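Enquirer: Below are the sequence and a predicted model for it; my questions follow.
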Amino acid sequence: MSTAAVHLATVADAAEIARIQQVTWRAAYAELLGPAALDTLDADELARHWREAIEHPGSDVYLALEGEFAVGFCAAGQAPEEEIAAADGTLPADAARTGLISTVLVEPRWGRRGHGGRLLAAAAAGLRERGAERGVTWAAQSDPASLAFFRGAGWHPDGTVRTLDTGERTVRELRLTGSLDLRLHD
């Protein structure tokens, strides 16, 4: 039986994180994003982006492993004001104590093995260590798997929506929020 683990990513992991993003987006989000958006994914550019994210102070990127294989990743940090503001621009009272989970991706062939939960729990613990008490994330309204994943962790839509333009399609996203006091259950 392979051992599953999560660790903080290093710059050396950036290319593998980029690979996971490309594979996952092509497999799971092709309909959502459209072929033109997927065709713009460049491995070198993605790896450069992930190197910068890994080195960015105040944020963490986590890598999930099954045995020797990198199977997923998660990025988290202090929530920027624009990610937590209400539609009128007002900030919640706990803005300074709110973390952002900007992405949780697990390569589809490694799904349903608990990697997403381990990644989210590790990111939540890291955010708590930085003083955050609550988390937010965004998920496409048309992505039932991601919505169910976060709902399973006790996170729910807070009524805020945004629309992203992929250049080919628009994607309506729901903001979800929940406690960072997450515990994994067998």
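Expert: Nice, thanks for sending it over.
Enquirer: okay, CA-based contacts and neighbour counts for the rest of this
Expert: Will do.
Enquirer: which ones are touching Arg109?
Expert: Neighbouring residues of Arg109 by CA atoms under 8 Å, 6 or more residues apart in numbering: there are none.
Enquirer: Ala125 in helix, strand or coil?
Expert: At Ala125 the chain is in helix, as set by DSSP: H, G, I helix; E, B strand; the rest coil.
Enquirer: can you check Thr160 too?
Expert: Applying three-state DSSP: Thr160 is strand.
Enquirer: thinking it is in contact with Thr177, fair?
Expert: No: between Thr160 and Thr177 no contact is recorded; they are 10.2 Å apart, counting by CA atoms under 8 Å.
Enquirer: Neighbour count: those two, which is higher?
Expert: Between Thr160 and Thr177, counted using other CA atoms under 10 Å, Thr177 has the larger neighbour count: 23 against 14.
Enquirer: distance of the more buried one from Gly135?
Expert: The gap separating Thr177 from Gly135 is 6 Å, by CA to CA, to the nearest Å.
Enquirer: so how far is Gly159 from His49?
Expert: 30 Å.
Enquirer: out of these two, which sits in the more crowded spot?
Expert: His49 (14 against 10).
Enquirer: Is that one within a helix or a strand, and which one?
Expert: helix 43-55 (DSSP states H and E).
Enquirer: contacts for that helix?
Expert: So helix 43-55 is contacted by 9-11, 14-19, 22, 59-61 (CA under 8 Å, 6+ apart).
Enquirer: also this one, for the comparison:
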Amino acid sequence: MGVRAARLEDVDAVTSTQIRAWKAVYRDFLPPIPLEQMTGPAAEKMWRRQWEEAILSPPTPRHRLLVAVERVVPDTDAFTALGPGGILATAAQRASDRVVGLASHGPAEDPDLHPATTAELMTLLVDPNHIRRGHGSRLLNATVDHLREDGYNTVVTWVFADNHPMLGFLESTGWGEDEAERVLDMGRPIRMIRLTTDIS
């Protein structure tokens, strides 16, 4: 298990992880039609393009996409596969990383914040089949490490007010509401609140 920078070959896995996580968590408080618009086939294509751009040409060097991975070892005889040049490859050598979570961040964009000192955690998602294994904490810690290296001392993030699992997780790690909020029209008003934490 670990966290690393996303690679181009991760785009499909990142997109599918995002869609699965949204469907699992957001169905409890978002209306069905907007959720379908956010996670349906057309939206999936759009997200795939956006994640590809985030990896290949981020807006700034301070924009990053990180992925949480689990090492997958094939459940086969350790010495049945031939590697390059006909050399026997062990199962460990044929192991691969499975993307099970993602986090993205960049300079804060809200007009009341200074983008040189305040960053925004834009995405923090873990595949619903891989929760409670520490991936969220590892992603958050890796994000904070990068942001400190970039000279940030504060991080904010926007969370749906009814996303109680995310609110509980962030509050348990030292985040708190800063009184900013926004209301989205999704057939009915959906409230979002901004959380902040000091990483200096």
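Expert: That came through fine. Treat the numbers as computed from the prediction; the structure is a model and nothing was measured.
Enquirer: before we move on, back to that, could you identify the most distant pair in the contacts of helix 43-55 of structure 1?
Expert: Gln22 and Ser59 (21.6 Å; CA to CA).
Enquirer: For structure 1, which segments count as strands?
Expert: 4-8, 59-66, 69-78, 98-106, 134-140, 156-165, 170-179 (DSSP state E).
Enquirer: for the ones you listed, which one sits closest to Thr40 of structure 1?
Expert: strand 156-165 (14.0 Å).
Enquirer: Now do the buried residues in that closest one.
Expert: 156-157, 161 (16 or more other CA atoms under 10 Å).
Enquirer: mind putting those in a markdown table, distance to Gly131 of structure 1 included?
Expert: Below are the buried residues of strand 156-165 of structure 1 laid out as a markdown table (distance: CA to CA, whole Å):
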| residue | distance to Gly131 of structure 1 |
| --- | --- |
| His156 | 21 |
| Pro157 | 23 |
| Val161 | 26 |
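Enquirer: Tell me which residue of structure 2 matches up with Ala64 of structure 1.
Expert: Counting by TM-score structural alignment, Ala64 of structure 1 corresponds to Ala68 in structure 2.
Enquirer: Count the residues that sit near that match.
Expert: 28.
Enquirer: hang on, it packs against Leu124?
Expert: No: taking contacts as CA under 8 Å, Ala68 of structure 2 lies outside contact range of Leu124: 10.4 Å.
Enquirer: what sits in contact with each of the two?
Expert: What both Ala68 of structure 2 and Leu124 touch, as defined by CA under 8 Å, 6+ apart, is the set 101-102, 139.
Enquirer: Any figure for the gap between Phe73 of structure 1 and Gly116 of structure 1?
Expert: From Phe73 of structure 1 to Gly116 of structure 1 the distance is 8 Å (CA to CA).
Enquirer: Please say which of those two ends up with more neighbours.
Expert: More crowded of Phe73 of structure 1 and Gly116, by other CA under 10 Å: Phe73, with 29 against 24.
Enquirer: which stretch among the strands of structure 1 comes nearest Tyr29 of structure 1?
Expert: strand 134-140 (10.0 Å).
Enquirer: Over in structure 2, find the residue span that closest one aligns onto.
Expert: Residue span in structure 2 matched to strand 134-140 of structure 1, by TM-score structural alignment: 154-160.
Enquirer: wait, what's in contact with the counterpart of Ala13 of structure 2 in structure 1?
Expert: Per TM-score structural alignment, the equivalent position to Ala13 of structure 2 in structure 1 is Glu16. Neighbouring residues of Glu16 of structure 1 by CA under 8 Å, 6+ apart: 47, 70.
Enquirer: separation between Glu16 of structure 1 and Ala37 of structure 1?
Expert: 20 Å.
Enquirer: and what of Pro144 of structure 1?
Expert: 21 Å.
Enquirer: Those two: which is more packed in?
Expert: Ala37 (17 against 10).
Enquirer: next one: stretch 187-195 of structure 2 to chain centre, how far?
Expert: Distance, stretch centre to chain centre, for stretch 187-195 of structure 2: 20 Å (CA atoms, centre = their mean, to the nearest Å).
Enquirer: list the buried ones in that stretch?
Expert: 190, 192-195.
Enquirer: Could you do stretch 134-146 of structure 2 as well?
Expert: Buried, per 16+ other CA under 10 Å, within stretch 134-146 of structure 2: 135-140, 142-144.
Enquirer: separation between the residue opposite Glu120 of structure 2 in structure 1 once aligned and Leu147 of structure 1?
Expert: Structural alignment (TM-score structural alignment) places Glu120 of structure 2 against Leu100 in structure 1. Taking CA to CA as the measure, Leu100 of structure 1 falls 16 Å from Leu147 of structure 1.
Enquirer: same question, Leu91 of structure 1
Expert: 24 Å.
Enquirer: the more surrounded of these two?
Expert: The neighbour comparison of Leu91 of structure 1 against Leu147 (other CA under 10 Å) goes to Leu147, with 19 against 15.
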